[in-house]
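Participant: Compute the structure for the input listed below.
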Amino acid sequence: MPHVADVDTVVFDAYGTLFDIEDENWAPADVVRTMRRKQLEYTWLLSLMGHYQDFPTLTRRAIEYAKALYDEYNVDVENVMRRLVHLQAFPDVEIGLKRLGDGRRLAILSNGHPDDLEQLCIHAGLRARFEWLISAHEVRIYKPAPAVYRLALERTGTPRDRLLFVSANSWDVAGAGASGLRAAWVNRTGDPPQPVGGEPEVVVRDLEELAAELE
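Facilitator: Below is the predicted model:
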């Protein structure tokens, strides 16, 4: 197995890895958690059923579900949709990307819609860090389907053994590993490992620690 530092291209998940989608500043905590849970459930359900709807559509439906469940909060669906393309990056991201991008090419591979990924990166001042913004929308199926992870190899042209996929979502790491990608798990919350799927090559607390592993 290659040493973890033997990497030419680092490919990041977006939501929960670079951008804090569970920040409670944009909605009450109950709404945030429910929206995120349903958002992921809808991607998995559609993929298993062989159907596809774009990520903004699923996100809107997840917000509407949360609004119906917690009607006491009077959730403004349109406001939440706007806020979701202006999420804050985690505190370690800017410095971590700077270090990880020293001599390496960087990309994002996300379930998010291409337009939303562009807006997220521009808002956070990170767009120049990434050579590619790669979306599951291109193959009309969501992670952890293998077709999505193959996009990272196809779009970047990086040999499989020289590419590292990075996610804070353990299910995403499991999917990437099962698809044959080298993977790093940014375990921000100290969760136990997933018992199914591929295993991460390295587990870190944040991107700065990952950068240290690759130096």
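Participant: contacts and neighbour counts: CA atoms only from here.
Facilitator: Will do.
Participant: which stretches of this structure form helices?
Facilitator: 29-49, 55-69, 77-83, 93-100, 114-123, 146-156, 170-178, 207-214 (DSSP state H).
Participant: among those, which is the most enclosed?
Facilitator: helix 170-178 (a mean of 23; mean count of other C-alpha atoms under 10 Å).
Participant: Same list (the helices of the chain) but as TSV, adding distance to Trp185.
Facilitator: Formatted as TSV, the helices of the chain follow (distance: least, C-alpha to C-alpha, whole Å):
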stretch	distance to Trp185
helix 29-49	18
helix 55-69	23
helix 77-83	27
helix 93-100	14
helix 114-123	21
helix 146-156	15
helix 170-178	6
helix 207-214	9
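Participant: Between the ones you listed, which one is closest to Thr9.
Facilitator: Taking C-alpha to C-alpha, helix 146-156 is the member of the helices of the chain nearest to Thr9, at 7.9 Å.
Participant: and the angle for the closest one with helix 170-178?
Facilitator: 70 degrees (axes from the mean of the first three to the mean of the last three C-alpha atoms, to 10 degrees).
Participant: okay, now the nearest residue to Ile21 once chain neighbours are set aside: neighbour count?
Facilitator: Distances taken as C-alpha to C-alpha, 6 or more residues apart in numbering put Tyr15 closest to Ile21, at 5.9 Å, once the chain neighbours are dropped. Tyr15 has 22 neighbouring residues, counting by other C-alpha atoms under 10 Å.
Participant: Equivalent analysis for Phe130, please.
Facilitator: 17.
Participant: hang on, isn't it packed against Leu106?
Facilitator: Yes. Counting by C-alpha atoms under 8 Å, Leu106 is a contact partner of Phe130 at 5.0 Å.
Participant: neighbouring contacts of stretch 176-185?
Facilitator: Applying C-alpha atoms under 8 Å, 6 or more residues apart in numbering, the contact partners of stretch 176-185 are 144, 146, 149-150, 160-161, 163-170, 173, 197-204.
Participant: among the residues you listed, which ones are buried?
Facilitator: 144, 146, 149, 160-161, 163-170, 173, 197-201, 203-204 (16 or more other C-alpha atoms under 10 Å).
Participant: one more, for comparison:
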Amino acid sequence: MMIDVLLLDVNETLSDLEPLRDRFVAAGLPAHSLDAWFAATLRDGFALTAAGAYADFRAIGGDVLAAQLADAGIEPTGERIDGVLSGFTRLALHPDVEPALRRLHERGLRIVTLTNGSVAMSERMFADGGILPLLEHRLDVSAPQRWKPHPDAYRYAAEVCGVPVERMGLAAVHPWDVDGARRAGLQGYYIDRRRTPYPKAFLPPDLAVADFEGLADALQAKAK
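Facilitator: Down below sits the predicted model:
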């Protein structure tokens, strides 16, 4: 089935997180701390959602970073933590994103973002990257107070857009997000930037492509 709305994950899917490594180093941590920090932030957000509770990305990420700093013998001051996390507002889009989304927008596809972060974190990136005018809505999980991959997060996006979930497709680099979208009734599109095997324990994606240019090609082919 061809979709009416393309729902986009933001962190890593649209944004290149690599520049954040320099901020971890400036705070006194090794560059690879970014990977452990991001995974732990997602873990704790998922855990709170599973327990029926909620905290936002900044609060959880700040707690995880404070623990990393303390473990390294570095005082977890607010200045150090903000110095790292403020980097999210200065990230750039992956180069394939803008031309591919423009193609899909010109074909009439509605484009919406849904992040476990906050809408404000990505506003500058979307404006600088030229995709802000292409986005019908920019959503985060603060309204449903359920982090993706909880089904309520995807259903919230469908309600905002006024479409049934089966008329939406989610594109993400994270298999857990693709799986969550599929279980909620959406189509799931795996953006396999790192050429990593998709987990067999998850529902398979409806499409698996290398980047957004590949997704645009595949969706345009399905529309014919």
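Participant: Next, the TM-score between them, please.
Facilitator: Once superposed, the chains reach a TM-score of 0.89 (TM-score structural alignment, normalised by the length of structure 1), with 211 aligned residues with a C-alpha RMSD of 2.1 Å.
Participant: and Tyr15 of structure 1, what pairs with it in structure 2?
Facilitator: Matched by TM-score structural alignment, Tyr15 of structure 1 corresponds to Asn11 in structure 2.
Participant: and that match, what does it touch?
Facilitator: Leu17, Thr115, Gly117.
Participant: who touches whichever residue in structure 2 pairs up with Val93 of structure 1 in this structure?
Facilitator: In structure 2, Val93 of structure 1 lines up with Val97, judged by TM-score structural alignment. Residues near Val97 of structure 2 by C-alpha under 8 Å, 6+ apart: Leu14, Phe212, Glu213.
Participant: any idea how far Thr43 of structure 1 is from the aligned partner of Trp147 of structure 2 in structure 1?
Facilitator: Here Trp147 of structure 2 is matched to Tyr142 in structure 1, going by TM-score structural alignment. Tyr142 of structure 1 sits 6 Å away from Thr43 of structure 1, going by C-alpha to C-alpha, to the nearest Å.
Participant: do the same with Leu181 of structure 1
Facilitator: For Leu181 of structure 1, the distance to Thr43 of structure 1 - C-alpha to C-alpha - is 21 Å.
Participant: do Ala62 of structure 1 as well
Facilitator: 11 Å.
Participant: Need the residues touching each of these two.
Facilitator: By C-alpha under 8 Å, 6+ apart, no residue touches both Ala62 of structure 1 and Thr43.
Participant: Without its sequence neighbours, what residue ends up closest to the counterpart of Thr43 of structure 1 in structure 2?
Facilitator: Matched to structure 2 by TM-score structural alignment, Thr43 of structure 1 sits across from Gly45. Leaving aside its sequence neighbours, Gly45 of structure 2 sits nearest to Trp147 (C-alpha to C-alpha, 6+ apart; 6.5 Å).
Participant: what's the answer for Val173 of structure 2, then?
Facilitator: Val173 of structure 2's closest residue in space is Ile191 (C-alpha to C-alpha, 6+ apart), at 4.7 Å.
Participant: what does Asp211 of structure 2 give?
Facilitator: Per C-alpha to C-alpha, 6+ apart, closest to Asp211 of structure 2 is Ile191, 5.5 Å.
Participant: Which residue of structure 1 is paired with the one you found in the alignment?
Facilitator: Ile191 of structure 2 maps onto Val186 in structure 1, by TM-score structural alignment.
Participant: Could you count how many residues lie near its match?
Facilitator: Val186 of structure 1 has 24 nearby residues by other C-alpha under 10 Å.
Participant: Could you do Asp140 of structure 2 as well?
Facilitator: Asp140 of structure 2 has 25 nearby residues by other C-alpha under 10 Å.
Participant: tell me the contacts of it?
Facilitator: Taking C-alpha under 8 Å, 6+ apart, one finds Thr113, Leu114, Thr115, Asn116, Gly117, Ser118, Val119 in contact with Asp140 of structure 2.
Participant: switch to 6 Å and redo it
Facilitator: Leu114, Thr115, Asn116, Ser118, Val119 (C-alpha atoms under 6 Å, 6 or more residues apart in numbering).
Participant: Also Arg162 of structure 1?
Facilitator: Val7, Asp8.
Participant: same thing but at 7 Å, please
Facilitator: Residues near Arg162 of structure 1 by C-alpha atoms under 7 Å, 6 or more residues apart in numbering: Asp6, Val7, Asp8, Thr9.
Participant: if I look at the aligned partner of it in structure 2, how far off is Arg58 of structure 2?
Facilitator: Matched by TM-score structural alignment, Arg162 of structure 1 corresponds to Arg167 in structure 2. Separation of Arg167 of structure 2 from Arg58 of structure 2 (C-alpha to C-alpha): 31 Å.
Participant: And His32 of structure 2, by the same measure?
Facilitator: 20 Å.
Participant: swap in Glu98 of structure 2?
Facilitator: From Glu98 of structure 2 to Arg58 of structure 2 the distance is 26 Å (C-alpha to C-alpha).
Participant: ok, back up a step: export the contacts of Val97 of structure 2 to CSV and tack on distance to Ser142 of structure 2?
Facilitator: Formatted as CSV, the contacts of Val97 of structure 2 follow (distance: C-alpha to C-alpha, whole Å):
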residue, distance to Ser142 of structure 2
Leu14, 20
Phe212, 27
Glu213, 30
